[in-house]
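**Q** here is the input, now give the coordinates:
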Amino acid sequence: MSQSTIFDKIINKEIPADIVYEDDKALAFKDINPQAPFHVLVIPKARIATINEVTEQNSHLVGHLYAVAAKLAKEHGFAEDGYRAVMNCNEHGGQTVYHIHLHLLAGKTMGWPPYTSTKKELL
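**A** Just a heads-up that it's a prediction; the model follows:
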């Protein structure tokens, strides 16, 4: 396996994170650079570098990430108003950590396309 990522260190409790959910397959923690009032990253404990490495054998983990996101949306009271759940893939997709992660963003109205018109920052 390639060099460990910051997410591996969070999973292994080697560095701190503001964890909001954990089970045997996934971990969710607050993003250190939030793009919405509620912004958490939901990651599988088994590392999959990018969406391109999702296979029939590990695809159940991606489904589990979305199930965790839905659970968090309900628990935090924004399931009915709505939220955004998105994964980035590789450099042009905006991925900066090569361990798949689902961004769960809520607490404000999301625009489309998912960037601000002046800075072109992903939201």
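
**Q** okay, CA-based contacts and neighbour counts for the rest of this
**A** Will do.

**Q** which strand in this protein runs the most residues?
**A** strand 38-44 (DSSP state E).

**Q** other SSEs contacting it?
**A** In terms of contacts (3 or more Cα pairs under 8 Å, 6 or more residues apart in numbering; DSSP states H and E), strand 38-44 is packed against strand 26-30, helix 59-75, strand 102-106.

**Q** to compare with the earlier structure, here is another sequence to fold:
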Amino acid sequence: MAGEPQADCLFCKIVAGEVPATVVRETGTTVAFRDINPQAPTHILVIPKAHYRDAAVLAAAEPGLAADVLREAGAVAADEKVDDRGYRIIFNTGAGAGQTVFHAHAHVLGGRGLDWPPG
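**A** Predicted coordinates for the structure are as follows:
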């Protein structure tokens, strides 16, 4: 069921403290942690503590929680001091878009020029 922890989900395991992560922020509804394979000097993932498959499912089911994730992404950018130079918030939705963990999450990228296309 949406919102319930999934036993086979890496991010649910991070939320539960079963898998270590370098947590940089945590609220009652979200956790933000450093990506283990950073694509920019600042690369932090912001996830809802509740399990939703992707950003579209999260937004449809819990728009307030989706807003929490976005709000925390902005707070992470400020904490990491990339907010005044610019940063990117990315939600990969589906395997074809590069989503590899099927628990909604925002990538916060910054600290270098982020020309389009990304990479």
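
**Q** quick one: TM-score?
**A** With the length set by TM-score structural alignment, normalised by the length of structure 2, the two chains reach a TM-score of 0.90; 115 aligned residues with a Cα RMSD of 1.4 Å.

**Q** what does the longest strand of structure 1 correspond to over in structure 2?
**A** Here strand 38-44 of structure 1 aligns to structure 2 at residues 42-48, judged by TM-score structural alignment.

**Q** which residue lines up with residue 9 of structure 2 in structure 1?
**A** Residue 9 of structure 2 maps onto residue 5 of structure 1 when the alignment is built from TM-score structural alignment.

**Q** same check, this time on residue 104 of structure 2
**A** The alignment partner of residue 104 of structure 2 in structure 1, by TM-score structural alignment, is residue 100.

**Q** thought that match was touching residue 87?
**A** Yes. Residue 100 of structure 1 is within contact range of residue 87, at 7.2 Å (criterion: Cα atoms under 8 Å).

**Q** neighbour-wise, which of these two wins?
**A** Between residue 100 of structure 1 and residue 87, counting by other Cα atoms under 10 Å, residue 100 is the more crowded of the two (29 against 16).

**Q** does that one belong to a helix, a strand or coil?
**A** Per DSSP: H, G, I helix; E, B strand; the rest coil, the local secondary structure of residue 100 of structure 1 is coil.

**Q** hmm, back to that, how big is the offset of the longest strand of structure 1 relative to structure 2?
**A** When structure 2 is overlaid, strand 38-44 of structure 1 sits 0.4 Å from its aligned residues on average, using mean Cα distance after the TM-score superposition for structure 1.
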